[in-house]
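Q: here is a sequence together with a model predicted from it:
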Amino acid sequence: TDSYPGWGYMVKEGATTIWESWGRFQPANPRWRTDSMMMFAVIEEFFYSHLAGIQGPGFFGPRTIAPGFQTIHIRPHVLGDLEWARASIKTVRGMISSCWRKDEEGLTLNVSIPANCRARVGVPLLGSQSVVISEGGHRVWADRRFQPGTAGVNKGTEEPDRITFDVGSGEYCFTAVYKTP
């Protein structure tokens, strides 16, 4: 595919080599992404960082993630007809994992956050603006608002392409049911 994120996106944007990062060009911050050829390039980073969504420490621009994965961002990308993705990363703080599955019912996102860490977990909207999200069977997002009261889920915010929740360490199972307007 030639849409972001992906190898085809780089080609569509005029790349003649593999870029140093998977990032999009941002006119407001052109230094955020470098187009230099990436030495020893591997595709594995695309799978865990973009498809499964486990975001590593930022290397360019403002630092948004604490050192040593103390604060974790999980922002999976559900692309095309891909039905699932799963990845885990062993870090100095413990194992981080993300697994999502899409079906006709909606999307299920399971994440594991190590002890003494916190995370921002983004549940994709998949083009819908009407979604109900539950965690462990407890509603955490409905009517475009955070629904408080679920242990470990501290805050929910709406972003253009996802609903993001602030969570503590532990195992979480987010279930999203998308409604057509």
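A: Ah, there it is. Keep in mind the model is a prediction, meaning the values are calculated, not measured.

Q: please make it C-alpha for all contacts and neighbour counts, starting now.
A: Will do.

Q: so who does Ile96 touch?
A: When contacts are counted by C-alpha atoms under 8 Å, 6 or more residues apart in numbering, Ile96 touches Ile54, Ser88, Ile89, Lys90, Val111, Ser112, Ile113, Pro114.

Q: tell me who's in contact with Ala176.
A: Gly106, Leu107, Thr108, Val123, Val131, Val132, Ile133, Ser134.

Q: next up, a structure to set beside the first:
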Amino acid sequence: MAALSIKHSATSIWERWNGWTPETGFGDPGMNSFAHYSFGAVYQWMVENIGGIRNDAPAYKKIVIAPTPGGKLTNADVRYDSIRGRIESAWKKSGGKLTLNVTIPANTAATVLVPAKSADAITESGKPLAKAPGVKFLRMEGDRAVLEVEAGNYKFETRAE
């Protein structure tokens, strides 16, 4: 039944699998939400852990992007529409390389944690971090480079471990 909601272009979790069917139409209006929170915690976990998008100040004035590539996942593309605009974190592991594309909305800033052995191993749009506009290397935290970035679009690349 879950596939039915997807087949009919649902963009949310329905409270009841049979909230609408081709045979009977809409279900009981007393309990038939088409925007049920049911699995909202799972969505939040995916946004915050797989995509690494987290709020770091009220109303997303500051953002943290700290994805956790690994396991059997080879890529993820996560978007969150905050009050300040769309935040994106998309990563892909391929051919021994990790690519992390990040979008930070206007009038905000972000801390981005890039999995890497060192800051020298990372490029942004093909440039070393030291020459990348809007990017400042802060420090290494274990196997992640901690960067401060201004609003904008970034493409970080490093070796995939």
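A: That came through fine. Treat the numbers as computed from the prediction; the structure is a model and nothing was measured.

Q: got a TM-score for the pair?
A: Once superposed, chain against chain, the TM-score is 0.70 (TM-score structural alignment, normalised by the length of structure 2); 124 aligned residues with a C-alpha RMSD of 2.1 Å.

Q: for the contacts of Ile96 of structure 1, which ones persist in structure 2?
A: Retained in structure 2 by both residues aligned by TM-score structural alignment, their matches' C-alpha atoms under 8 Å are the following of those: Ile54, Ser88, Ile89, Lys90, Val111, Ser112, Ile113, Pro114.

Q: so which bits of the lengthiest helix in structure 1 are buried?
A: Secondary structure of structure 1 per DSSP state H: the longest helix is helix 7-12. For helix 7-12 of structure 1, a neighbour-count test (16 or more other C-alpha atoms under 10 Å) marks Trp7, Tyr9, Met10 as buried.

Q: and which of those residues is nearest to Thr157 of structure 1?
A: Distance from Thr157 of structure 1 was checked for each of the buried residues of helix 7-12 of structure 1 by C-alpha to C-alpha. The minimum falls on Tyr9, at 28.4 Å.

Q: the closest one -> structure 2?
A: Mapped onto structure 2 by TM-score structural alignment, Tyr9 of structure 1 lines up with nothing.

Q: relative to Thr108 of structure 1, how far out is Tyr172 of structure 1?
A: According to C-alpha to C-alpha, to the nearest Å, Tyr172 of structure 1 and Thr108 of structure 1 sit 10 Å apart.

Q: who wins for most neighbours among the contacts of Ala176 of structure 1?
A: Within these, most neighbours by other C-alpha atoms under 10 Å means Val123, with 26 neighbours.

Q: tell me the contacts of that residue?
A: Per C-alpha under 8 Å, 6+ apart, neighbours of Val123 of structure 1: Arg75, Pro76, Leu109, Arg162, Ile163, Thr164, Phe174, Ala176.

Q: pretty sure the second one is touching Phe47, no?
A: No: distance between Pro76 of structure 1 and Phe47: 9.7 Å, which falls outside the contact criterion (C-alpha atoms under 8 Å).

Q: more neighbours: the two, which one.
A: Pro76 (26 against 16).

Q: burial measure for Glu158 of structure 1, as a count.
A: Counted with other C-alpha under 10 Å, Glu158 of structure 1 comes out at 17.

Q: which strand in structure 2 has the most residues?
A: strand 97-115 (DSSP state E).

Q: by how much does that one deviate from structure 1 on average?
A: With mean C-alpha distance after the TM-score superposition for structure 1, strand 97-115 of structure 2 departs from structure 1 by a mean of 0.5 Å once superposed.

Q: state the span of structure 1 onto which that strand is aligned.
A: The aligned range for strand 97-115 of structure 2 is 106-124, by TM-score structural alignment.

Q: hmm, back to that, off-centre distance for the longest helix of structure 1?
A: The chain centroid and the centroid of helix 7-12 of structure 1 are separated by 20 Å under C-alpha atoms, centre = their mean, to the nearest Å.

Q: what's that helix packed up against?
A: Applying 3 or more C-alpha pairs under 8 Å, 6 or more residues apart in numbering; DSSP states H and E, we find helix 7-12 of structure 1 packed against no helix or strand.

Q: pretty sure Tyr48 of structure 1 belongs to a helix, no?
A: Yes: under DSSP: H, G, I helix; E, B strand; the rest coil, Tyr48 of structure 1 falls within a helix.
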